[in-house]
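Asks: Quick one, fold the following:
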Amino acid sequence: MAFFRARTTLLTTLRRTFSSSSSTPVTEAKPPKMSDYLLTNDLASQIGTSMPISMMRIGTLIHNIELRPSEGGKLVRSAGTVAKILKEPSATRRVLVRLPSGVSKMIDTRCRATIGSVSNPSHGAKKLKKAGNSRWLGRRPVVRGVAMNPIDHPHGGGEGKSKGHLSVSPWGKPTKGGYKTACPKKKNRVI
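Replies: Next up, the predicted model:
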């Protein structure tokens, strides 16, 4: 098992039993113990098993979902996330899956997924102790336009906390109203 700085979850290198020379890194679903077997195409619903979605039951919690068959996992790969199978495969060979965002998505039944949730669920609860920790992650500070000088932002300058006119972007475009303001969308729509 190894933890990579670029990833938020643990990775395990599996050695295939039929070929000792090939090894594959996979994301962990609840850390396996040493010498555990992870099944790759069995009907047993064991955590960490990877199989086509057509072989899974309704209500199964899955992660690392493919969008197209044999393309590799694209969805639900972040630390601690999990998706749920909602409907059985229909005549169109698609199954309904509820993603962590709340959006339901139709996915081809030939696509593979891994049973269980991604490891390291406490990643989102981790506190950054100081501003430097955010900078190490590549996040720059967010500064209000009112706190800037007039040369830096249209809201800058003035006496006290006044900005003097409507809210605008740093480039002078209005931020509120008009066609650029998104309408609230329902999360339960099917993509």
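
Asks: C-alpha only now, for contacts and for neighbours.
Replies: OK.

Asks: separation between the most centrally placed residue in the chain and Arg144?
Replies: Centroid-nearest residue in the chain, with C-alpha atoms, centre = their mean: Ser78, separated by 4.3 Å. Distance of Ser78 to Arg144, computed by C-alpha to C-alpha, to the nearest Å: 30 Å.

Asks: What of Asn64?
Replies: Look at Asn64 and Arg144: by C-alpha to C-alpha, they are 38 Å apart.

Asks: In terms of neighbours, single out the busier of the two.
Replies: Remark: of Asn64 and Arg144, Asn64 carries more neighbours, 27 against 10, as counted by other C-alpha atoms under 10 Å.

Asks: mind listing what that one touches?
Replies: Going by C-alpha atoms under 8 Å, 6 or more residues apart in numbering, Asn64 touches 73-77, 113-114.

Asks: which residues in this protein form strands?
Replies: Applying DSSP state E to the chain gives strands spanning 2-3, 10-15, 23-27, 50-52, 61-63, 65-66, 73-75, 83-85, 94-98, 104-108, 112-115.

Asks: export these to CSV and tack on distance to Pro121 and mean neighbour count?
Replies: Below are the strands of the chain laid out as CSV (distance: least, C-alpha to C-alpha, whole Å; neighbours: other C-alpha atoms under 10 Å):
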stretch, distance to Pro121, mean neighbour count
strand 2-3, 14, 10
strand 10-15, 11, 16
strand 23-27, 13, 14
strand 50-52, 20, 21
strand 61-63, 13, 27
strand 65-66, 18, 24
strand 73-75, 16, 16
strand 83-85, 14, 22
strand 94-98, 18, 22
strand 104-108, 22, 20
strand 112-115, 15, 28
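
Asks: For the comparison step, fold the sequence that follows:
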Amino acid sequence: MTYAADTSLRDKMMKQMAAGSCAKILKEPTSKYCLVKLPLGVEKLIDSQCRATIGRVSNPGHNTRTLRKVGQSRWLGRRPVVRGVAMNPVDHPHGGGEGRSKSSGSFGRVSQTPWGKPTKCGRNQERKRNGKFK
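Replies: You can find the predicted model right below:
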């Protein structure tokens, strides 16, 4: 298991620097390239001359801690999430209406982002790319 591996001889470190993450070396570097499996499951060929740190990044329970109040979330820079239906029409396509009126925004309209792009339709999902070295 490794982390912080170079992708090429003149490149920066790879992105296995998150807490508790690691990459596995699948094929020994007998030739010029070494096969490495990244945390997302993508297998990548990297130069066998590149450096890597052996081990796992510490603090694996980093994402399991509970935030006890809203202020702790704000200290981390997270803003509150406001529904589009609760906004004014100038702020969101779903906004406006009297009280909890659904006819003003979401009823009879396609779900939209604040910028008017359709959501929940699958068109904006990117296809998976093969991450192998060419």
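
Asks: just checking, the residue nearest to the centre of the first structure touches Val118?
Replies: Yes - between Ser78 of the first structure and Val118 there is a contact at 6.9 Å, judged by C-alpha atoms under 8 Å.

Asks: any idea how far Lys84 of the first structure is from Val26 of the first structure?
Replies: Separation of Val26 of the first structure from Lys84 of the first structure (C-alpha to C-alpha) stands at 20 Å.

Asks: If you could redo that for Pro25 of the first structure, that was the one I meant.
Replies: Pro25 of the first structure is 24 Å from Lys84 of the first structure, by C-alpha to C-alpha.

Asks: now do Pro154 of the first structure
Replies: Using C-alpha to C-alpha, we find Pro154 of the first structure at a distance of 47 Å from Lys84 of the first structure.

Asks: Looking at the first structure, name the residue matched to Val110 of the second structure.
Replies: Aligning on TM-score structural alignment places Val110 of the second structure opposite Leu166 in the first structure.

Asks: Might one say that that match is in contact with Pro174?
Replies: Yes - applying C-alpha under 8 Å, one finds Leu166 of the first structure in contact with Pro174, separated by 7.3 Å.

Asks: Give me the common contacts of these two.
Replies: Counting by C-alpha under 8 Å, 6+ apart, nothing touches both Leu166 of the first structure and Pro174.

Asks: counterpart of Gly55 of the second structure in the first structure?
Replies: Matched to the first structure by TM-score structural alignment, Gly55 of the second structure sits across from Gly116.

Asks: Neighbours of that match, how many?
Replies: 25.

Asks: do the same with Gln112 of the second structure
Replies: 18.

Asks: and the nearest residue to it once chain neighbours are set aside, how far is that from Lys132 of the second structure?
Replies: Of all residues beyond its chain neighbours, the one nearest Gln112 of the second structure is Pro118 (4.4 Å), with distances taken as C-alpha to C-alpha, 6 or more residues apart in numbering. Distance of Pro118 of the second structure to Lys132 of the second structure, computed by C-alpha to C-alpha: 33 Å.

Asks: Who has more neighbours out of those two?
Replies: In this view Pro118 of the second structure and Lys132 are compared by other C-alpha under 10 Å, and Pro118 has more residues nearby, 15 against 12.

Asks: who touches that one in this structure?
Replies: Neighbouring residues of Pro118 of the second structure by C-alpha under 8 Å, 6+ apart: 110-112.
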